[in-house]
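J.: what would the 3D arrangement of this be:
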Amino acid sequence: DEEEHLPGCLESVSGVVSQIVLVDTGSNDRTVEIAKEHGAEVHEFPWTDDFAAARNVSLQHVRADWVLWLDADEELRPESREPLRALLRDPEAGAAHLCIHNLMGDRTVSFLTTRLWRHHPTVRFRQPIHEQILWSVAPYARRYGRRVVEARDIVIRHYGYQPSVAAKRGKEARNMGLLEKLVHDEPTNAYALFHYASALRETGKLDEALSAFERWEPMAMDEDAGQVHWLRVGFANYAAALNVAERYDDTSRLLARAEEKCGRGASFHYQRALALHRLGKNEAALAQMASAHSAPRDVSASVESVDFQPMLVPMLTAEIYAALGREDEARRLFSEALAVAPDDPSPRVSLARLDIAADELDSAAAHLAAALESQPDAPLTLTTLAQVELYRRNFDEAVVLLRRAAETDGSGEAARLLGEALLITGDTDGAFRVWDEAEQSNAAAAARALVTGADGEGPPLAGLDEAEIDAFWTLVGKIAALCSDADIAGGHLAAQFAGQAAGDATLRADLMRVFLKHRFRPGIDAIRRSD
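T.: Take a look at the predicted model:
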């Protein structure tokens, strides 16, 4: 069922390939018809929960000397045609790692993977999910004395993991189901368990991911050293999960064990630097990033880490410089990251945030608009642009952007900000509906305290826990910043709350500090009138 993306895929290789082989595993839409219209040979194969099996059927029908592997939701970039033709003329080349740009909403995962090889009966796919061709390409290349080359200038853009596309197709649920079955059927398959643990982490199931990684580590230690190319990525993904869990000491200990098994790797230094950065040890983090630049990098297939995403090194280094207040160096490295990965919104969003901090809102908006051209439903880009519109006091536009972001944002941040924007514009009921639907209880509790306090109903912050109090002060600060000199509903609400807080000296003093910081004149005047 690939009628939406298949035309773009087939048109992207028109005039480049001499044969198109498509294996259909049971489409109910116009996929087969579209394929035939574009001159493809279509072969039917019943779906057996095994991607490698289906792909190997396609190889049985290949008559050409070379094989280029594309999924239906992928396109060969136009600028890649000539480099591809040149590579095919190389008599020493046996296969090539091409550059994949996985568009995933807020980020683009760029990595090298084996997508081009000389057709040979010994070269076949392995593993039912996250299927591999490299494991048979490498022995073939060694046997016949051919090279496996890195072709970074041949780029394939993959759309299937964009939030709107993935949600429509249920890709995450399908992949997770296949991985669960594989891990159950082959409990000693370290490669499968690695991908299962990584998938759990990517879907937010952190405790389950860490448990799976703990089972995986002793299996990884028993793997042959020849598997180091993906073991290194597995250890890096495990370290990433520990960093998300804020278990930074465990990260350090894990990476020490990983280096004993796999040697140094750029991803290991990267994860160490990330842990140090989050602990505020930014000078030490910079030293680790310097080591990441010079550390060995591996090339593998369909695995993700800094080893295959060169953009990540300048990005994290830039974030560390920004934390140290070295803005010029941060901007230079964010721009370097953008040059490496122009499809990735992350560098543009980071540049926009520096612009927002410097009150350069037009420049910020330009960066974000450019980011949305490549990934129009990226939640973080949309929410950051919405914040620019809030600072410009284009509240209606901000609400539209935040509603778009909330449709694909799994973190709940877009919903939290949408509720704040609605509250500021006076749509209190709409704000609470958004927060309730997104289960943003802290934001709802904070706003409820503000509303009831403004009405003079009881002690303003009574009954709030620590997280809700933090959310309250975040909300008050946001209102003070956005409503400082304008006639806006949220500003009236905050000023009314300040007037009702006259009996609480501590609360009044805290409010005054926030209002003075943001020069929120209505709130300052309300407190002074109540003295």
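J.: please count neighbours and contacts with C-alpha atoms only from this point.
T.: OK.
J.: what about Gln227, how many neighbours?
T.: 14 (other CA atoms under 10 Å).
J.: quickly note the distance from it to Arg115.
T.: 19 Å (CA to CA, to the nearest Å).
J.: then Leu361?
T.: 42 Å.
J.: ok, now Lys36?
T.: Using CA to CA, Lys36 is found at 23 Å from Arg115.
J.: please apply the same query to Arg353.
T.: Arg353 is 36 Å from Arg115, by CA to CA.
J.: which of the two has more neighbours?
T.: Taking other CA under 10 Å, Arg353 and Arg115 do not tie; Arg353 has more neighbours (22 against 19).
J.: list the contacts for that one?
T.: Contact analysis of Arg353 by CA atoms under 8 Å, 6 or more residues apart in numbering lists Ala364, Thr384.
J.: wasn't it part of a strand?
T.: No: going by DSSP: H, G, I helix; E, B strand; the rest coil, the assignment for Arg353 is helix, not a strand.
J.: distance of it relative to Thr317?
T.: Where Thr317 is concerned, Arg353 sits at a distance of 16 Å (CA to CA).
J.: with Ser346 instead?
T.: 14 Å.
J.: which parts of the stretch 351-500 of the chain are helices?
T.: Counting by DSSP state H, counting those that start in this stretch, the stretch 351-500 of the chain has helices at residues 361-374, 379-391, 395-408, 413-424, 428-437, 441-454, 466-482, 489-500.
J.: by contact count, what packs against the third one?
T.: For helix 395-408, the contact count by 3 or more CA pairs under 8 Å, 6 or more residues apart in numbering; DSSP states H and E identifies helix 379-391, helix 413-424 as packing neighbours.
J.: I have a second one here; can you model it like the first so I can compare?
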Amino acid sequence: MKTLALVMIVKNEEKHLARCLQSVQPIVDEMVIVDTGSTDRTKDIAYSFGAKVFDFDWINDFSAARNYALMQSMCDWNLVLDADEYVVNDCKSIIRHFIETNERTIGRIRMVNEFVQNSEKRYAQSYLSRLLPKGVTYVGKIHEQVDSPFPRKNVDVEVYHDGYVYANKTERNLQLLLEELKQHPNDDYVLYQVGKQYKLLQQFNMAEKYFEESYHLAPSHAWYRHSLIIDYLYTIIATRSFEKGLQLIEMEQERLNDSPDFHFACGLFYMDAIFCHMDRYAHFFPFIERCFTRCLEIDETEKYDRVRGTGSFLAAYNLGVFYEVTGQVEKAIYFYKQAAHEEYEKAIERLNMLLKP
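T.: Predicted structure coming up:
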């Protein structure tokens, strides 16, 4: 029978570590935790779960730390998690079946990232390569990537991550990425990650610069290209670079016609463009309805990384707003009800207002 280890690198994670270890304890055969300099109770918590704990001097290189941790594992397979991540579904039999029936394959688990947008909690879903056969390692100082030619296969393992909400590591990440960019100035993926950090810091002009560079360099088959385009479009909305946005939409609308996130971002783009320059962009008004309707036609897809709701309740709510603003109250109520059925608070509030005697 194949064996499985949890492999982690940690530093000062006493607030999150127990939750993570408790979620995987029934699944794994051993826990390997590499500490990079904790000064709190992190190591004590790890020991209390029976983990093997090792020390590693931090050298500003995530791959070096992860690869050292992987070397300490004695198992056939390794599940790589961070302390602010935790398994939420009953997946022991699923993982066991995967590691018994696959060898030279990388398992991609479903990661759900909690973040805040417009004062609301949102959940972005993506598949990440985290279930690794022994011998597979990482490259890249930060936002490290699995370095393997093995094929990737999705595994029905769902992990939640709330680190974007309760911790701010953006400044640190940005400095490491900029250092890496000095060595590889034309690395499209690093350029994209730099843009993401500036976007998180709400420095949108800088984010737009790096997203634009990455967009022009990234090959059409790049696994992160869809996310890059969505992030780039939201940044363009923030900087109000509407002409650039129109060009981007025209370039990508055929390729991303089956992406709810793309059409959702386009709908918001047209709304902002019209609001800011009614005289110049008023002719795009029907496109708002068209974009959010297309989101609902596609529904919630597993094809792309996505924000939950762009193919369902978020799109329905925005259609409700569109119809309410244009005086089509019955249609507005219909779509508000659709969003409210999925317990979307804003839709419930609008329904209560419209249906009030």
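J.: got CSV for the helices of the stretch 351-500 of the first structure, with mean neighbour count and distance to Arg143 of the first structure too?
T.: Listed next are the helices of the stretch 351-500 of the first structure as CSV, based on neighbours: other CA atoms under 10 Å; distance: least, CA to CA, whole Å:
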stretch, mean neighbour count, distance to Arg143 of the first structure
helix 361-374, 19, 42
helix 379-391, 25, 48
helix 395-408, 20, 48
helix 413-424, 25, 53
helix 428-437, 17, 59
helix 441-454, 21, 62
helix 466-482, 19, 62
helix 489-500, 23, 72
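J.: quick one, which of those gets closest to Asn175 of the first structure.
T.: helix 395-408 (18.8 Å; CA to CA).
J.: about what we covered before: redo the helices and strands packed on helix 395-408 of the first structure as CSV? Include distance to Gly499 of the first structure.
T.: Putting those into CSV (distance: least, CA to CA, whole Å) gives the following:
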stretch, distance to Gly499 of the first structure
helix 379-391, 25
helix 413-424, 18
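J.: which of those helices sits closest to Ala290 of the first structure?
T.: For those, the distance to Ala290 of the first structure is smallest for helix 379-391, at 28.3 Å, taking CA to CA.
J.: what stretch of the second structure does the closest one fall on?
T.: Using TM-score structural alignment, helix 379-391 of the first structure corresponds to no residues of the second structure.
J.: now do that helix and helix 413-424, the angle between them.
T.: 20 degrees (axes from the mean of the first three to the mean of the last three CA atoms, to 10 degrees).
J.: tell me what angle helix 379-391 of the first structure forms with helix 395-408.
T.: Using the same axes, to 10 degrees: helix 379-391 of the first structure against helix 395-408 is 160 degrees.
J.: which neighbouring elements make contact with helix 379-391 of the first structure?
T.: By 3+ CA pairs under 8 Å, 6+ apart, helix 379-391 of the first structure packs against helix 345-357, helix 361-374, helix 395-408, helix 413-424.
J.: let's see it at 7 Å
T.: helix 361-374, helix 395-408 (3 or more CA pairs under 7 Å, 6 or more residues apart in numbering; DSSP states H and E).
J.: out of those helices, nearest to Arg326 of the first structure?
T.: Arg326 of the first structure lies closest to helix 361-374 among those, at 18.6 Å (CA to CA).
J.: biggest strand in the second structure by residues?
T.: If you go by DSSP state E, the second structure has its longest strand at strand 120-133.
J.: just tell me the aligned range of the helix or strand following it in the first structure.
T.: Next helix or strand after strand 120-133 of the second structure toward the C-terminus (DSSP states H and E): strand 137-139. Aligning strand 137-139 of the second structure against the first structure (TM-score structural alignment) gives residues 124-126.
J.: report the central residue of the second structure.
T.: The centre of the second structure sits closest to Ala124, judged by CA atoms, centre = their mean, with a distance of 4.8 Å.
J.: quick one: the aligned residue in the first structure for it from His61 of the first structure, how far?
T.: Matched by TM-score structural alignment, Ala124 of the second structure corresponds to Ser110 in the first structure. Ser110 of the first structure is 30 Å from His61 of the first structure, where distance means CA to CA.
J.: what does Phe308 of the first structure give?
T.: Distance of Phe308 of the first structure to His61 of the first structure, given as CA to CA: 31 Å.
J.: same check on Ala398 of the first structure?
T.: With CA to CA as the criterion, Ala398 of the first structure and His61 of the first structure are 53 Å apart.
J.: ok, Thr188 of the first structure next?
T.: Taken as CA to CA, the span from Thr188 of the first structure to His61 of the first structure is 33 Å.
J.: please apply the same query to Glu468 of the first structure.
T.: Separation of Glu468 of the first structure from His61 of the first structure (CA to CA): 62 Å.
J.: before we move on, what about Arg152 of the first structure?
T.: Arg152 of the first structure sits 28 Å away from His61 of the first structure, going by CA to CA.
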